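Asker: I'll drop the sequence and a predicted model, then ask my questions.
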Amino acid sequence: MTFKDRIDAGLQLAFKLKKYVIDPCVVLAVPRGGVPVAYTVASELNFPMQLVLTKKIGHPINREYAIGAASLTDYFIIPHDDVTEVYIQKEVKRVQEKLKDMQQKFMGDRPVLPLKGKTVIIVDDGIATGNTMLATVKVIRKEEPEKIIIAVPVTSAEAYKKLAKEADEFICLLIAEEFYGVGAFYDDFKQVTDDDVKTYINNLHQKEEFY
């Protein structure tokens, strides 16, 4: 099974998420690849959308290995014996500065939507290991949403097992036992640029104002 592109994947996900139209939902798009998917979901179901304003904190020896994540106001860390508190605090500060820059670049002066009491739907174009998503869910949980739903077109079986017990629901169109990268499941997997992200956010904002 493959998806034509991220819009096609978003349309299929929106169909699975229709049951949440009566909930007070906020769609959180994982930049950059998850933005077209999330935009399509939000457009189809008339949900507000903003970017996932969290970033992973990597291990000092291997930055790709997530040991936690930080949001604009909080952070979550999985304790590791070889990671010092000094390193953690330095990384939290660095990540939060990057998040502020990201918020300004993509969202401008638009206020960050509160997540407390909301059904939060985190959307990406696919999940490989699940480590970053796991840390993201943990830090978003601190904002006290009513529910956290992970919604992706494709995930590895390993990531699904890891994340299914952390979210209130994990909606996935394809769980792949053999996983060679997210792009392998798309006919068109072109890079999503910063300008693309801005366009999707602006288009949705204009649509919300129209309604």
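Answerer: Arrived safely, thanks for sending. Numbering: from 1, shown residues only.

Asker: can we go C-alpha only for contacts and neighbour counts from here?
Answerer: Noted.

Asker: dump the residue contacts of the closest residue to residue 7 other than its chain neighbours.
Answerer: Distances taken as CA to CA, 6 or more residues apart in numbering place residue 37 nearest to residue 7, at 5.7 Å, with adjacent residues excluded. Applying CA atoms under 8 Å, 6 or more residues apart in numbering to residue 37 gives the contacts 6-7, 9-11, 29, 123-125.

Asker: I'd guess residue 37 is in a helix, am I close?
Answerer: Yes - with DSSP: H, G, I helix; E, B strand; the rest coil as the criterion, residue 37 is part of a helix.

Asker: Nearest residue to the middle of the protein?
Answerer: Nearest to the mean C-alpha position of the chain, by CA atoms, centre = their mean, lies residue 30 at 3.3 Å.

Asker: one more structure, for comparison:
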Amino acid sequence: MRFQDRRQAGRDLAAWFLEWPETERLTDVVVLALPRGGVPVAAEVARALHVPLDVEMAQKIGMPGRPKLGVGAVVHDEPPSFDHEMLNYLGITEDELLPVIDDERRDMHRRERRYRMGRPALHVRHRTVILVDDGLATGATARAALRHLRTRNPRRLILAAPVGSPDAVVDMRDYADNVICLHMPEHFRAVGQWYANFDKVSDDEVVDTLRSFYAAA
């Protein structure tokens, strides 16, 4: 299975939810996207389910010199979450990552101000939360986001992605009530290999997508 782009992947994920018997029992649903790549995917799910869309701000901590290799994540102002197995394998300490963490946290807050446009985050207490990303590689960012969301007392916490590493998907089951992943290829190397078009999602695209949902609210 290879997706044309994130929008098509989102439509496929939405179709899965529309056919899932459990969907009929989901109440007070909100869809949260991990920006930036998760936003176009999540928008298709939220649109199909006729539910609100928002972003869950989490930022990957990349390895110095190899920023695409995630070794942890930051969520809001909470302490960073690390993949300690990855840190040990790479021979990196948490202290060595402090400058990277500070930069990522500043960028996360800057983008959150731009994305929300002065609107408060949607409340999730006692609601069904579907957290969406465009794919699960190490799962570091999704794991940190799920941990944070769990502290906000949702009724049910669901993680959904079009594609993911089998190991990451199994790991996520410890943090979410349900993990939905359409494609778990045995030879998984990177999320982008499973998309024909995996262009970077811009801040402008995120803002435009959210604005369309805010206008309909």
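Answerer: Cool, the structure landed. All of these numbers come straight from a predicted model, not from anything done at the bench.

Asker: TM between them?
Answerer: The TM-score (TM-score structural alignment, normalised by the length of structure 1) is 0.83; 205 aligned residues with a CA RMSD of 2.7 Å.

Asker: quick revisit: tell me who's in contact with the residue nearest to the centre of structure 1.
Answerer: 51-52, 122-124.

Asker: Could you do residue 76 of structure 1 as well?
Answerer: 68-70, 135, 138-139.

Asker: And it, how close does it get to residue 11 of structure 1?
Answerer: Taking CA to CA, to the nearest Å as the measure, residue 76 of structure 1 and residue 11 of structure 1 are separated by 32 Å.

Asker: ok, now residue 202 of structure 1?
Answerer: Noted for residue 202 of structure 1: a distance of 19 Å to residue 11 of structure 1, by CA to CA.

Asker: So which of these two has more stuff around it?
Answerer: residue 11 (21 against 14; other CA atoms under 10 Å).

Asker: Touching, that one and residue 42? I think so.
Answerer: No - here residue 11 of structure 1 does not reach residue 42: they are 9.9 Å apart, not a contact under CA atoms under 8 Å.

Asker: quick check: the lengthiest strand in structure 1 aligns to which part of structure 2?
Answerer: Secondary structure of structure 1 per DSSP state E: the longest strand is strand 147-156. Per the alignment by TM-score structural alignment, strand 147-156 of structure 1 matches residues 156-165 in structure 2.

Asker: Helices of structure 2, start to end?
Answerer: 6-19, 38-49, 84-90, 98-116, 140-150, 166-172, 203-216 (DSSP state H).

Asker: Top of the contacts of residue 76 of structure 1 by number of neighbours, please.
Answerer: Greatest neighbour count in the contacts of residue 76 of structure 1, by other CA under 10 Å, goes to residue 69: 29 neighbours.

Asker: Which residue comes closest to that residue once chain neighbours are left out?
Answerer: Counting by CA to CA, 6+ apart, the nearest residue to residue 69 of structure 1 once its immediate chain neighbours are dropped is residue 56, at 4.0 Å.

Asker: these two touch, right, the one you found and residue 68?
Answerer: Yes - the criterion here is CA under 8 Å, and residue 56 of structure 1 meets it with residue 68 at 5.7 Å.

Asker: Now for the two: what residues contact both?
Answerer: 132, 135-136.

Asker: number of nearby residues for residue 145 of structure 1?
Answerer: 17.

Asker: Distance of it relative to residue 76 of structure 1?
Answerer: Using CA to CA, residue 145 of structure 1 is found at 16 Å from residue 76 of structure 1.

Asker: And residue 182 of structure 1, by the same measure?
Answerer: Taking CA to CA, one finds residue 182 of structure 1 at 26 Å from residue 76 of structure 1.

Asker: now do residue 108 of structure 1
Answerer: Using CA to CA, residue 108 of structure 1 is found at 26 Å from residue 76 of structure 1.

Asker: looking at the alignment, what does the residue nearest to the centre of structure 1 pair up with in structure 2?
Answerer: Matched to structure 2 by TM-score structural alignment, residue 30 of structure 1 sits across from residue 34.

Asker: quick check: longest strand of structure 2.
Answerer: Using DSSP E, we find that the single longest strand of structure 2 is strand 66-75.

Asker: and the angle from that one to helix 98-116?
Answerer: Interaxial angle of strand 66-75 of structure 2 relative to helix 98-116 (axes from the mean of the first three to the mean of the last three CA atoms, to 10 degrees): 70 degrees.

Asker: Counting by contacts, list what strand 66-75 of structure 2 packs against.
Answerer: strand 58-63, strand 81-82, helix 84-90, helix 98-116, helix 140-150 (3 or more CA pairs under 8 Å, 6 or more residues apart in numbering; DSSP states H and E).

Asker: Among these, show me which one is buried the most.
Answerer: strand 58-63 (a mean of 24; mean count of other CA atoms under 10 Å).

Asker: Fine by me, thanks again.
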